[in-house]
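# Next come a sequence and a model predicted from it.
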Amino acid sequence: MHAHQLPRAIDRALAGESILILPQTREGSIAEVSPSLWTGAGRAPALVLFTSGSTGAAKGVALSAEALTTSARATERLLAGPGEWHLTLPVNHIAGFQVELRARLAGREPIRTASPAFTAGGFADEVDALFARSGRRPRYTSLVPTQLHRILAHERAAHAAAGFDAILLGGSAVSPALLEGAVAHGLQVVRTYGMSETAGGCVYDGVPFDGVEITISESSTIDLRGPVVADSYVEIAETGHIMPIDSPNLTLDHDGSATMHTSDLGRLDDGVLTVLGRSDDIIVSGGTNVSPHALETGLLPTWQRHGIAEVLVTWVPDEEWGRLLVALVRIDGRASSTLAKDLASPRQLAGTLNALVTGMHGQLLPRLVFPVTEIPSRSIGKPDRSAAAALAAELMAAAT
C-alpha cells in the first residue's frame, strides 16, 4: 500500500470494513484484510501492529477503532485542536501511524518525510512546505529525542521547529539538557509517554488523558487503564487468521476495561507521572542495582557542556563487579580541551567525565566511556540496549 492510499484505508478500518496490519519493519508493506479473519470474540480490531521488540521478541497488538480515535481526539483537545501534521516517524510504529490518523481526522494529509534517513536539512525543507500550506491552522509534528538533537544542532532546522504549535516528543528517555536546549530555541515541546498497547502516547507532560488511569504497582511499575488500551495481543496464523492470545501484561477487568501492566518504573506526585526507566533494564553491578535511565539523566546535563551530545549506559562482563558499568557517548562536534587528551583511553575518559559531575555522590558511575559514531537504537529511535551491550563488549575487546 502506497502512502497516498493509507488515508482511505484508515477510513475503512475505522468503519469496521477491514483490518489494517502494519509490517514489522519500515520496509514492509501495509496489508488490508477482511474482518472475517478475526477469530476472537466481539468486533474485529481496526489495526494490528507489532511492538518495537525492545523487551524481547516483537508482539502483535490489536487496537480497536475506539482506542485509536479516542487517542487521536484526546491529542486534539490537549493541543490547539485539529491541525496540519508533519510525519517524520516510520508509519509501521504507533507514533507514526497516529500522525497519519490525526491528519486524516483533521481532513488533510500530512507532509511526509521523503527520505528513510532523517536529516535536519530535509526536516527544514519539509517544514517550509507544511507552513506554506497551513494558513491559520495549528502546526504539529512528532519526534524522538535523537531527531530533536539533530534539529537543535542545525540552525535552519531549529528555526523551522520553533514555528510548530506543538512538538510531541517521546519514544525514549528525554534528558533535561535536551529540553533546556529546546526551550532556549523557542520550541513548544510536549513530552509523551505511551506504547503500542496504549494506542500511542496517553500521558502528556506527566498528565494522563481523560479516562486513562495510572497506578503504581507494589513493584513500582506503571499500570495504565482506560479506553486507549489494546484489546489483546495476537498471533497471525499461516492461513491469515488473527487469533487473540492471553498475556499477564494485558488484562481485562470484570467490567471489560483493559489494563496494560508495563515494565516501566514510575512515580506519581500529585497525579503527575515521572518515568524512572525500565525494571528489566536494571544493571546489577557489584551487588548494587543501577537504573541506566536515571544515570543517563543525571550525567548528561554536565557532560553535554563538554561536547557529549548523547549518552547510553550499558555494561560489560567483569570478574570483580559481575557487570561493569560502561557509557557509550556521541561527541557533538569537537570535544572540549578537558576531554581531548583522554579520547583514546576509555578508562581515563571515564575518570575525567566523572570528575566533572556534582550531586551524584554515592552513586556508581561508568568505569569506561567509549566514543561512538551513533548510539545504538531501534527504528523508532528507542535505545537498543542489547545492541549497546554487544557493542561495548566489542569495544572492550578491541581496547585490551
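Yes, it's here. Numbers count the residues shown, from 1 in each chain.

# Could you use CA atoms for every contact and neighbour count after this?
Will do.

# where's the one residue sitting closest to the centre of the chain, which helix or strand?
What sits nearest the mean C-alpha location of the chain, by Cα atoms, centre = their mean, is residue 171, with 0.7 Å. Using DSSP states H and E, residue 171 falls within no helix or strand.

# Go ahead and confirm it touches residue 144.
Yes. Using Cα atoms under 8 Å, residue 171 is in contact with residue 144, at 5.6 Å.

# Now do the shared contacts for those two.
Common contacts of residue 171 and residue 144 (Cα atoms under 8 Å, 6 or more residues apart in numbering): 380, 381, 382.

# Presented hereafter is structure B, for comparison with structure A:
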Amino acid sequence: MTRELRVVDASRPEEVFVALREALTAGGAAVVPRSAPSGTRSMPEPGAAPEPWPSAGERVAQNVALVIETSGSTGVPKRVALSADALLASAAASASALGGQGQWLLALPAHYVAGAQVLVRSLAAETEPILYGGGHFEAERFASLAQELDHDLRFTSLVPVQLARLVEAAEAGSRTVADALRRFDGILVGGQALSTQLRERAEAIGARIVSTYGSSETAGGCVYDRVPIGTAVVRTVDGQLEISGPMLAEGYLGEPDRTAAAFHEADDARWYRTGDLGSVDDAGRVTVLGRVDNVIISGGEKVLLDAVERAVREHPGLHEAVVVAAEDARWGQVPVVVVEVSGEATSSATLETLRRAVRERLGRAAAPARIVEVDRLPRLNSGKPDRVVLARLAAALEA
C-alpha cells in the first residue's frame, strides 16, 4: 500500500503541525516540509536549478509519514523517509529521557528534523506548541514567547548559535532573557557541536541544557548528554559510529544503492552508518570526534577539522567560525578559519593566540594557518555552514 506526498511550506509551521497530525493519526498524506529558496547551494552543480519534486501524484510507502530533504557536505540532496513508528518512538524516548511529556516552543525551522520533531513531540503529548515563526532569531522575542508556555513541563530545541545569542543577552543584563532560560525544564541543543564553554555559561545562568546527537536518519537526536535514549544502541565499527533502534529512517527515497550503503543488517538488528568518527566507552557514553570525510593530512599528520573547529569556537569572538581545508605547498593541506567580517577577529595577535591554544590542545599540525573573513557564511538548506562553498571562497580570497 502507498500514500500520497504533500509538500507544506515550512515557513508556516502551523500548517506543518496540522499536516503531521493527519499523517500520524488519520492516515493523511506523507508530509514534506519545504523551505523557501535561500540562494544557497542545494545541488551538486552551482547554479543548477533543482528538479521539481515530488511530481504530481507521486506516492510513498504507506508507513512513511514524513520526508526530510537535506543537503550534505557534498551538496547531493537526500530525501530521508521517516515512518510514523520511527517518529513516535523517538518522541517517546525523548519524553522518557526528559522526565515526561510537556509543552514545546518551536524556535527551529520546520523543515529541519529537529524542528519537525518538536511538532511530533507536541502531538504525542497532546499539547499546543508555541511557534516562533519567521524572521531572524531574536533573544527578546524568544523570551516573550517562552512566557506563553503554561504546561508544568516546558521544553525547547535550539542550535548552538541560538543558545549563544540568548546567553549573551542574559549576560548583558537582560533579566527577561535570563528568566526565560531558567523557565525551561530542558533545552535541547544539537545540530552542531556544543562547546563546553557555552554550556557552562548557560548553566551558570540557570539553564537546563541537554546536548543531543542524531540526524534526519535517526529521526533527530537519539543520544542525550552522550547517553543513548530509549532503546537506541550506539557502537563503533572501524572507528565509525553506528546506531540501531526503532527511530531509524526507512532510507532515502528513490535511492536504493544509497540506502544500502547507509543502512545494513547485522547481529539481528538494523544499523545506520553515521559517517561520524567516535567512540563508546564501557558505560555506553558516546564521544563524537568528527566526520569521516572532514579529515586532512597536514605534514604527514592526520587532523580532524571538526576537532579544530570545536577548539577555535571556544576562542572569544569566534563561536560561529568554520574551519575548512586549504592547499599548502609545504604541508599539503592546512586548517583555515573562516569568519564573518567583525572588524577585529583577524588581527595578528588573535591568530597567534589562536594557533597557540589549538597547538597546545591538538598538536602542531592542527594549528590554523590563517583566518579568512567573508561578508556572510553561506549555509545549506539544513542551516549548517556550506563547507564546500566556504573552502572555495577561502581559496579565492587567498589567491
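Now that the structure is in, tell me what you want to look at. What you see is a predicted model; the values in this text were computed from it and never measured.

# Superposed, what's their TM-score?
Superposed pair, TM-score by TM-score structural alignment, normalised by the length of structure 2: 0.83. Supporting alignment: 369 aligned residues with a Cα RMSD of 3.0 Å.

# if we can go back for a sec, out of the shared contacts of residue 171 and residue 144 of structure 1, which is nearest to residue 2 of structure 1?
Nearest to residue 2 of structure 1 among those: residue 380, at 20.0 Å, using Cα to Cα.

# Burial check on the closest one, number of neighbours?
22 (other Cα atoms under 10 Å).

# Look at it and give its secondary structure.
Per DSSP: H, G, I helix; E, B strand; the rest coil, the secondary structure class of residue 380 of structure 1 is coil.

# For it, give me its contacts.
Residue 380 of structure 1 makes contact with 52, 89, 90, 93, 144, 171, according to Cα under 8 Å, 6+ apart.

# 10 Å instead?
Taking Cα atoms under 10 Å, 6 or more residues apart in numbering, we find residue 380 of structure 1 in contact with 26, 52, 89-96, 143-144, 146, 170-172.

# ok, so of the shared contacts of residue 171 and residue 144 of structure 1, who is nearest residue 224 of structure 1?
For these, the residue nearest residue 224 of structure 1 by Cα to Cα is residue 382; the value is 20.3 Å.

# Next, count neighbours for the alignment partner in structure 2 of the closest one.
With TM-score structural alignment defining the correspondence, residue 382 of structure 1 maps onto residue 384 in structure 2. Neighbours of residue 384 of structure 2 under the rule other Cα under 10 Å: 16.

# which residues does the nearest residue to residue 335 of structure 1 once chain neighbours are set aside contact?
Once flanking residues are discounted, residue 335 of structure 1 sits nearest to residue 307: 4.7 Å by Cα to Cα, 6 or more residues apart in numbering. Shown in contact with residue 307 of structure 1 (Cα under 10 Å, 6+ apart): 329, 330, 331, 332, 333, 334, 335, 336, 337, 338, 339, 340.

# so can I have JSON lines of the residues you listed showing secondary structure and neighbour count?
As requested, the contacts of residue 307 of structure 1 are exported to JSON lines (DSSP: H, G, I helix; E, B strand; the rest coil; neighbours: other Cα atoms under 10 Å):
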{"residue": "329", "secondary structure": "strand", "neighbour count": "22"}
{"residue": "330", "secondary structure": "strand", "neighbour count": "18"}
{"residue": "331", "secondary structure": "strand", "neighbour count": "20"}
{"residue": "332", "secondary structure": "coil", "neighbour count": "16"}
{"residue": "333", "secondary structure": "coil", "neighbour count": "10"}
{"residue": "334", "secondary structure": "coil", "neighbour count": "11"}
{"residue": "335", "secondary structure": "coil", "neighbour count": "16"}
{"residue": "336", "secondary structure": "coil", "neighbour count": "13"}
{"residue": "337", "secondary structure": "helix", "neighbour count": "10"}
{"residue": "338", "secondary structure": "helix", "neighbour count": "13"}
{"residue": "339", "secondary structure": "helix", "neighbour count": "18"}
{"residue": "340", "secondary structure": "helix", "neighbour count": "13"}
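
# The match of residue 382 of structure 1 against residue 71, yeah?
Yes. Here residue 384 of structure 2 reaches residue 71: they are 9.3 Å apart, a contact under Cα atoms under 10 Å.
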